[in-house]
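Enquirer: this one's sequence-less:
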C-alpha cells in the first residue's frame, strides 16, 4: 500500500487482476470499503468496534445479499481437449427459486448452443452432483426441476455423444469469473465470445493442466 488514497483504492478494486491465481474475490473490494465506512460510523457514534474477521464476514454477507436480489447470471465455457478456449458466453436469467434451478437452466442453454454449433462430442460439466444424478437418471428429478430436466434429456437423446458430468467448482474458476464479469454488463443481451477476453486469459492458462 502507498500514501496515496487513490492508489490504495485502485489496488483493492483490482486484486483479481494482480493476483489472478489466488483466491482474491474481485467483487468483494467495494463491499469491504462500504463495511469499513459503516464500522467507522458505528465506532464514532455508538462506540462499537469490529475486528478484521467480522468485518470481512459482514462484507461477504452484504455482497451475497445484494447479489441474491439481482437476476441470475449464468456463464458457459467451451474448451477443446487441450483446454484451449472455443467459446465463452454469459446470459441473464429471470429470477428463479434456487441455485439448482439456475444450474439446470445453464445446462439446458449449453446443450442447445453447442448442438447448434454442430459439435459431435461434448462433455457438459456442472458442480451440482445432485443435478448430475437427476439428469443421468440415477435419482428422480425434483418436481420443480422435472420440466427442465425432461427438456435436457430430450436434447441429449438427439446428441448421443453428449453427456453431463459432475466437476467441482474449485476446478472451474473460469466459469465463475465470467459470471462475475457479467454482473457488470449494461445490456441484458446474451454475450458470446470466440476471442479470449483479456480479463480471462490468466485464469484459463492456469486451469489448462486440469
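Expert: Sure thing, it's come through. What you see is a predicted model; the values in this text were computed from it and never measured.
Enquirer: Every contact and neighbour count from this point should use C-alpha atoms.
Expert: Fine.
Enquirer: Tell me where the protein has helices.
Expert: 5-13, 15-18, 28-46, 52-69, 99-116, 129-135, 146-157, 173-182, 201-207 (DSSP state H).
Enquirer: Run the chain-centre distance for the third one.
Expert: In terms of CA atoms, centre = their mean, to the nearest Å, the gap separating the centre of helix 28-46 from the centre of its chain is 27 Å.
Enquirer: name the helices or strands packed onto that helix?
Expert: helix 5-13, helix 52-69 (3 or more CA pairs under 8 Å, 6 or more residues apart in numbering; DSSP states H and E).
Enquirer: re earlier: residue 165 is nearest to which of the helices of the chain?
Expert: helix 129-135 (6.2 Å; CA to CA).
Enquirer: returning to what we had before: kindly reformat the helices of the chain as CSV containing mean neighbour count and distance to residue 195.
Expert: CSV is the format used below for those (neighbours: other CA atoms under 10 Å; distance: least, CA to CA, whole Å):
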stretch, mean neighbour count, distance to residue 195
helix 5-13, 14, 25
helix 15-18, 16, 19
helix 28-46, 15, 27
helix 52-69, 14, 28
helix 99-116, 17, 16
helix 129-135, 18, 30
helix 146-157, 16, 27
helix 173-182, 19, 14
helix 201-207, 15, 10
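Enquirer: putting a second one here so we can go through both:
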C-alpha cells in the first residue's frame, strides 16, 4: 500500500505478507481489507483506493452477495468504508501501480511494516517516477 495526498506526497507506505491465501484473488481481497483498516487507523477521511486486480474491482462494484469467504471479506470492507467521508475504488493496470506492485512482490521483506510520510529506500526512484508520470497528464 502507498497512500498519497492530492499533491502526490507520500503519507504512508505499508506491506503485508500474503497471509497464506488460497488464491491470488483472496490475497488481493485480504490485502484490500488490511489497507482499508489501516487507512481508517491512520485517520484518512477522503480516500481513493486503486487495485490492479480486475476480479476484485468487479466483485466490489457489482456488490454481489454470497456465502464465500471472499464475500465475507468484502462485506468487512463495506462496513469499514462508512467511516470515510469520501471513498472510491478504481482499477488501474499493473504498469500504473508500480510502487504497490513492488511492495507486493517484496512483501516478505517488508511485511507488517508501516512507514509514515516515507518509503523504503528501495522505492525512492519508483515513487518519484510515478509522481512525475502523473503530472505529465
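Expert: Noted; the coordinates are in hand. A quick note: this is a predicted structure, and the numbers were derived from the prediction, not measured.
Enquirer: Overlay them and tell me the TM-score.
Expert: The TM-score (TM-score structural alignment, normalised by the length of structure 2) is 0.84; 131 aligned residues with a CA RMSD of 1.9 Å.
Enquirer: Dump the helices of structure 1 into JSON lines; add distance to residue 164 of structure 1 as well.
Expert: Formatted as JSON lines, these follow (distance: least, CA to CA, whole Å):
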{"stretch": "helix 5-13", "distance to residue 164 of structure 1": "36"}
{"stretch": "helix 15-18", "distance to residue 164 of structure 1": "30"}
{"stretch": "helix 28-46", "distance to residue 164 of structure 1": "32"}
{"stretch": "helix 52-69", "distance to residue 164 of structure 1": "27"}
{"stretch": "helix 99-116", "distance to residue 164 of structure 1": "8"}
{"stretch": "helix 129-135", "distance to residue 164 of structure 1": "7"}
{"stretch": "helix 146-157", "distance to residue 164 of structure 1": "9"}
{"stretch": "helix 173-182", "distance to residue 164 of structure 1": "16"}
{"stretch": "helix 201-207", "distance to residue 164 of structure 1": "20"}
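Enquirer: wait, which of those helices is closest to residue 92 of structure 1?
Expert: helix 173-182 (8.2 Å).
Enquirer: which residues of structure 2 does the closest one align to?
Expert: Mapped onto structure 2 using TM-score structural alignment, helix 173-182 of structure 1 spans residues 98-107.
Enquirer: what sits against residue 207 of structure 1?
Expert: 83, 171-174 (CA atoms under 8 Å, 6 or more residues apart in numbering).
Enquirer: Farthest-apart pair in those residues, please.
Expert: 83 and 173 (13.3 Å).
Enquirer: tell me, what residue is most central in structure 1?
Expert: In structure 1, the residue lying closest to the centroid (CA atoms, centre = their mean) is residue 176, at 2.9 Å.
Enquirer: so what's that one up against?
Expert: Taking CA under 8 Å, 6+ apart, one finds residue 75 in contact with residue 176 of structure 1.
Enquirer: Please apply the same query to residue 79 of structure 1.
Expert: Counting by CA under 8 Å, 6+ apart, residue 79 of structure 1 has contacts 85-87.
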